[in-house]
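**Q** Have a look at this fold, sequence not included:
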């Protein structure tokens, strides 16, 4: 009988641990400072009954714990729980969350991230395994100061565009960054797309002080990106190099930018029918899109 109580305690502990299974994944290990970091949280319901997460007035059911390289917790990161989510018994859901909307680490170094899911009925929290990631940085390959035009937040201030080349473990990408020119504070950092350096990117500013970049995304496919003075990606379009007619970007005397050469290419469009010419392969789609 004296062994019964510990055994019952162990059984209860295992039962509580089995309510939810929580896992967390990141798309890669290395990120640039201030880059948006998307996380995918997977929750499997092991309660034996339908589980309800969130909903109006229920509060947050999902939170994240970020730690620095010493294990010190950083800012709390709760996710809005207004959306009602139902998980059938044994069912699984996935939530994609931009964790940097709550806190974006700026210091170069190693970080850890856990996801926590609340089980309201028991008051328990179920935590994923810790995922490690690195914040790093890169020197700009191109920089240009500009004044923020009227109609944009921060109008009249001086900022700076920077274009950066970032090589990860298995890929190379082109990034854009907006910096406050006076304080040198990094305001926005985001990925323009995968890049091949077989041809150097073309980079310029147009008459509206927009950043325009044309670069080789993969063999035969070029990407054209436009960034607004307030640091938002306005446009990303693609062109195919056809029979040596390589796309190129030009700036006229009035500050207007045009892309000439190549053929416009939509990677999200369905493949043409067999009778349509020219045809394209699924492999034409630039990786990472």
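**A** Now that the structure is in, tell me what you want to look at. Everything numeric in this text was worked out from a predicted model, so none of it was measured.
**Q** From now on I want contacts and neighbour counts done on CA atoms only, so please keep to that.
**A** Will do.
**Q** Quick check: end-to-end length of stretch 21-38?
**A** With CA to CA, to the nearest Å as the measure, the ends of stretch 21-38 fall 20 Å from one another.
**Q** Which positions in that stretch come out as buried?
**A** Within stretch 21-38, the residues that count as buried by 16 or more other CA atoms under 10 Å are 21-26, 30-38.
**Q** One more: stretch 172-185?
**A** For stretch 172-185, the buried set under the neighbour-count rule, 16+ other CA under 10 Å, comprises 172-181.
**Q** residue ranges for the strands of the stretch 51-200 of the chain, please.
**A** In order along the chain, the stretch 51-200 of the chain carries the following strands (DSSP state E, counting those that start in this stretch): 51-53, 62-67, 77-79, 85-87, 92-98, 109-119, 124-127, 131-136, 140-147, 158-167, 172-180, 186-194.
**Q** And here is the other one:
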């Protein structure tokens, strides 16, 4: 009888109902050290009513447990506080969370992560756990690097690094910008898909901005300009003009342009394509 009463109490406990399901998936399989590591979390509301997930007291409605390749939990470097959300009945929401904000993931190695989501009636020792997601952090080997000063700031120095890296989806060309004086990474991100059989062209202008031109498809070249803060200040796409390839040209005043190319305009390209007749539109009796 006592066992039946205990089972009944457990069954009636609202925190034990399968109110939500949680799934996590890192955006990529592999990352470079200091690259933003995003995890996509999907939460499905199975409670039979609209459900609001929110922080209560000192308990966050969602938290992450990250482990290194030794199975040790990676401690938080800053407390996490995420805005709440409301999930309509029977629906699924998907949100992206940046793990680097709260966990030091710069060391190379294999990592795992899972999420724990809590409904308002659950405390910090309860919650619904997701599956485990896996990702790898790599240091990467620069194919090119250069140090420059910061205009207007005496003694400050930056190092630009280009790294060819496959993040598990496709080969990418990455940029890293480090504050040399304070040994601090300012930026690390992919500039785009890179066909590395043609070496990327790079040049530094009079403001010490880095200009990079690389082949992203057999027909398109990506032209990107990065400043000393690690920000992308320009990104344009160019097509080959004639039989020679685009290149970076430096003017006498120190400015840099892409030469021997046609600026790619996708809208204009689409309009040009409409001018050509499809094979199905060829009049009957005419053979090609």
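**A** Everything's here; your move. Nothing here was measured: the structure is a model prediction, and the numbers come from that model.
**Q** Dump the strands of the stretch 51-200 of structure 1 into a markdown table; add distance to residue 253 of structure 1 as well.
**A** A markdown table is the format used below for the strands of the stretch 51-200 of structure 1 (distance: least, CA to CA, whole Å):
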| stretch | distance to residue 253 of structure 1 |
| --- | --- |
| strand 51-53 | 58 |
| strand 62-67 | 50 |
| strand 77-79 | 49 |
| strand 85-87 | 55 |
| strand 92-98 | 41 |
| strand 109-119 | 45 |
| strand 124-127 | 59 |
| strand 131-136 | 39 |
| strand 140-147 | 18 |
| strand 158-167 | 21 |
| strand 172-180 | 25 |
| strand 186-194 | 27 |
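**Q** Can you check which of these gets nearest to residue 14 of structure 1?
**A** Closest approach to residue 14 of structure 1 among the strands of the stretch 51-200 of structure 1 (CA to CA): strand 124-127, 12.5 Å.
**Q** can you pull the buried residues of that closest one?
**A** If you call a residue buried by 16+ other CA under 10 Å, then strand 124-127 of structure 1 has these buried ones: 125-127.
**Q** Next: stretch 261-279 of structure 2.
**A** Along stretch 261-279 of structure 2, these residues count as buried under the neighbour rule (16+ other CA under 10 Å): 261, 264.
**Q** Distance check, residue 217 of structure 2 against residue 134 of structure 2.
**A** Distance from residue 217 of structure 2 to residue 134 of structure 2, by CA to CA: 30 Å.
**Q** end to end, how far does stretch 116-134 of structure 2 reach?
**A** Taking CA to CA, stretch 116-134 of structure 2 runs 16 Å from one end to the other.
**Q** ok, residue 254 of structure 1 touching residue 207?
**A** Yes - with the criterion set as CA atoms under 8 Å, residue 254 of structure 1 and residue 207 qualify as a contacting pair; they are 7.0 Å apart.
**Q** Compare these two (neighbour count), which wins?
**A** Using other CA atoms under 10 Å as the criterion, residue 254 of structure 1 and residue 207 rank with residue 207 on top: 13 against 8.
**Q** how close does the closest residue to residue 220 of structure 2 other than its chain neighbours get to residue 269 of structure 2?
**A** Leaving aside its chain neighbours, residue 220 of structure 2 sits nearest to residue 239 (5.1 Å; criterion: CA to CA, 6 or more residues apart in numbering). For residue 239 of structure 2, the distance to residue 269 of structure 2 equals 11 Å [CA to CA].
**Q** Then residue 198 of structure 2?
**A** Relative to residue 269 of structure 2, residue 198 of structure 2 is positioned 25 Å away (CA to CA).
**Q** Residue 232 of structure 2 now?
**A** In this structure, residue 232 of structure 2 and residue 269 of structure 2 are separated by 25 Å, where distance is defined by CA to CA.
**Q** ok, which stretches of structure 1 are helices?
**A** In structure 1, helices defined by DSSP state H lie at 4-17, listed in chain order.
**Q** which of the residues in stretch 135-154 of structure 1 are buried?
**A** Of the residues in stretch 135-154 of structure 1, those buried (16+ other CA under 10 Å) are 135-137, 143, 145-149.
**Q** Give me the contacts around that stretch.
**A** Applying CA atoms under 8 Å, 6 or more residues apart in numbering, the set of residues contacting stretch 135-154 of structure 1 from outside is 30-33, 105-111, 155-166, 181, 203, 208-209, 229-230.
**Q** mind giving me JSON lines with the buried residues of stretch 172-185 of structure 1 and columns for distance to residue 73 of structure 1?
**A** Below are the buried residues of stretch 172-185 of structure 1 laid out as JSON lines (distance: CA to CA, whole Å):
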{"residue": "172", "distance to residue 73 of structure 1": "31"}
{"residue": "173", "distance to residue 73 of structure 1": "30"}
{"residue": "174", "distance to residue 73 of structure 1": "31"}
{"residue": "175", "distance to residue 73 of structure 1": "29"}
{"residue": "176", "distance to residue 73 of structure 1": "29"}
{"residue": "177", "distance to residue 73 of structure 1": "28"}
{"residue": "178", "distance to residue 73 of structure 1": "28"}
{"residue": "179", "distance to residue 73 of structure 1": "28"}
{"residue": "180", "distance to residue 73 of structure 1": "29"}
{"residue": "181", "distance to residue 73 of structure 1": "32"}
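**Q** Minimum distance to residue 43 of structure 1: which of the strands of the stretch 51-200 of structure 1 has it?
**A** Going through the strands of the stretch 51-200 of structure 1 one by one, with CA to CA as the measure, strand 92-98 comes closest at 5.5 Å.
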